[in-house]
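Participant: Below is the structure, and that's it, no one-letter string:
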């Protein structure tokens, strides 16, 4: 079994600004597990555990993805399920959100039968930290960054990633990158 997900990677410019916010969250005094620099991305579809013998078929199906590249504007911050009771701290997408939803739907059509079912509504975001405990300081910090402009980037590829869980956090490996038109 191999643990998989499909993602949009961040440009270095956007990533560096997201890291600044993630570091502010990490240094806030709240009990959080920050996402490592190299692991910051937008998950289009989490597949979970997939049998090894299905990997070739899954890659083949995903390679049939036909989608035009587009620009997205990474802006704003928030938390799931809410700012008053945060479990996940995120950076949002202001423009390009509709295209990301359509890209998610196109990916779902090609690989929806693999792995776990995706029943939650797709909300484009970049997870920067998971809250483990005390989080009272986070609401104010999230609100201070809520209108921050993290920048624009072109979405011109999606990547199938393998996730290996370790005691120090997940290690991601790119298995297939599909270029958009």
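Facilitator: Thanks, I have it. All values derive from a computational prediction rather than experimental measurement.

Participant: only C-alpha atoms for contact and neighbour calcs from this point on.
Facilitator: Will do.

Participant: Show me where this protein has its strands.
Facilitator: Using DSSP state E, the strands of the chain run over 2-9, 32-34, 41-50, 70-81, 86-95, 125-131, 149-155, 157-164, 171-179.

Participant: So which residues make contact with the fifth one?
Facilitator: Outside strand 86-95, the residues within contact range by CA atoms under 8 Å, 6 or more residues apart in numbering are 18, 71-81, 124-132, 135, 138.

Participant: residues of it that come out buried?
Facilitator: 86, 87, 88, 89, 90, 91, 92, 93, 94 (16 or more other CA atoms under 10 Å).

Participant: now the angle between strand 41-50 and it, please.
Facilitator: Angle of strand 86-95 versus strand 41-50, following axes from the mean of the first three to the mean of the last three CA atoms, to 10 degrees, is 120 degrees.

Participant: chain center to strand 86-95, what's the gap?
Facilitator: 10 Å (CA atoms, centre = their mean, to the nearest Å).

Participant: next one: the shortest one
Facilitator: Mean-position distance between strand 32-34 and its chain equals 15 Å (CA atoms, centre = their mean).

Participant: Can you tell me what sits against that strand?
Facilitator: With CA under 8 Å, 6+ apart, strand 32-34 has contacts from 22, 25, 26, 128, 129, 130, 131, 132, 133.

Participant: how about 10 Å then?
Facilitator: If you take CA atoms under 10 Å, 6 or more residues apart in numbering as the criterion, strand 32-34 is touched by 19, 22-23, 25-26, 40, 87-89, 127-135, 138, 169.

Participant: One more to weigh against that first structure:
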């Protein structure tokens, strides 16, 4: 099986732990096949899929050339992709952030210099807490009450996906913000 990668922002451990703990106030453990562990929580900036090692090295080089300032993000409750009663993905959102959108667009622009980008979809920043619907019951999440939490984004990473172990996502490259 070919190795797959994505670019993302790892959620800080205290916030990830709180999200996973609050997830227990839902029934996603009954309705979804995949419940990411706290160490796997992230915001995907771009899914790369399979890329050869020499291409990955070029991607890293381009991404390290991005000049960006650290910024803060704030969590914003629970949402989903798909039908409300049977969503394919349940996630914690983040409040609108212009610096995040600009960073994501710059990443896509840099990637387009190295790889062909064909499936540009609208960027909806989110932290997946459950995916792959697998139930006849409806989702019950009314007791999910995650307080708003702020965290600094001072780096993003390239993650290697390791489906055969937990955590699944391994940070293999680390791209730091510029220091002011």
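Facilitator: Done, it's in. In this text the structure is predicted, and so the values were computed from the model without any measurement.

Participant: Any idea what the TM-score comes out to?
Facilitator: Aligned and superposed, the two chains score 0.85 in TM-score terms (TM-score structural alignment, normalised by the length of structure 2); 176 aligned residues with a CA RMSD of 2.3 Å.

Participant: Report the spatially nearest residue to the spatially most distant residue from the centre of structure 2, omitting neighbours in sequence.
Facilitator: Centroid-distance maximum for structure 2: residue 136 at 27.3 Å, with CA atoms, centre = their mean. Spatial nearest neighbour of residue 136 of structure 2, excluding adjacent residues (CA to CA, 6 or more residues apart in numbering): residue 31 at 7.8 Å.

Participant: correct me, but the one you found touches residue 141?
Facilitator: No. With contact defined as CA atoms under 10 Å, residue 31 of structure 2 does not count as touching residue 141 (11.1 Å).

Participant: Compare these two (neighbour count), which wins?
Facilitator: residue 31 (22 against 17; other CA atoms under 10 Å).

Participant: Now do the contacts for the residue sitting nearest the centre point of structure 1.
Facilitator: Most central in structure 1 under CA atoms, centre = their mean is residue 42, positioned 2.5 Å from the mean C-alpha point. Applying CA under 10 Å, 6+ apart to residue 42 of structure 1 gives the contacts 6-10, 91-93, 100, 123-127, 158.

Participant: Could you check how many residues crowd around residue 162 of structure 1?
Facilitator: So residue 162 of structure 1, with other CA under 10 Å, has 21 neighbours.

Participant: no no, residue 41 of structure 1
Facilitator: Quick note: residue 41 of structure 1 (other CA under 10 Å) scores 19 neighbours.

Participant: Might one say that it is in contact with residue 9?
Facilitator: Yes. Contact criterion CA under 10 Å: residue 41 of structure 1 and residue 9 qualify, at 4.9 Å.

Participant: who touches both of those two?
Facilitator: Shared contacts of residue 41 of structure 1 and residue 9, counting by CA under 10 Å, 6+ apart, come down to 15, 126.

Participant: Am I right that residue 161 of structure 2 is in contact with residue 8?
Facilitator: No. Assessed by CA under 10 Å, residue 161 of structure 2 is found out of contact with residue 8, at 11.9 Å.

Participant: Please identify which of these two sits among more neighbours.
Facilitator: Looking at residue 161 of structure 2 and residue 8 with other CA under 10 Å, you find the greater number of neighbours at residue 8, namely 21 against 18.

Participant: Might one say that residue 126 of structure 1 is in contact with residue 77?
Facilitator: Yes. Under the criterion of CA under 10 Å, residue 126 of structure 1 makes contact with residue 77 at 9.3 Å.

Participant: Give the residues shared as contacts by those two.
Facilitator: Common neighbours of residue 126 of structure 1 and residue 77 (CA under 10 Å, 6+ apart) are 18, 89, 90, 91, 92, 93.

Participant: Using a markdown table, lay out these together with distance to residue 54 of structure 1.
Facilitator: Below are these laid out as a markdown table (distance: CA to CA, whole Å):
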| residue | distance to residue 54 of structure 1 |
| --- | --- |
| 18 | 34 |
| 89 | 33 |
| 90 | 32 |
| 91 | 33 |
| 92 | 33 |
| 93 | 32 |
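
Participant: I am finished for the moment; much appreciated.
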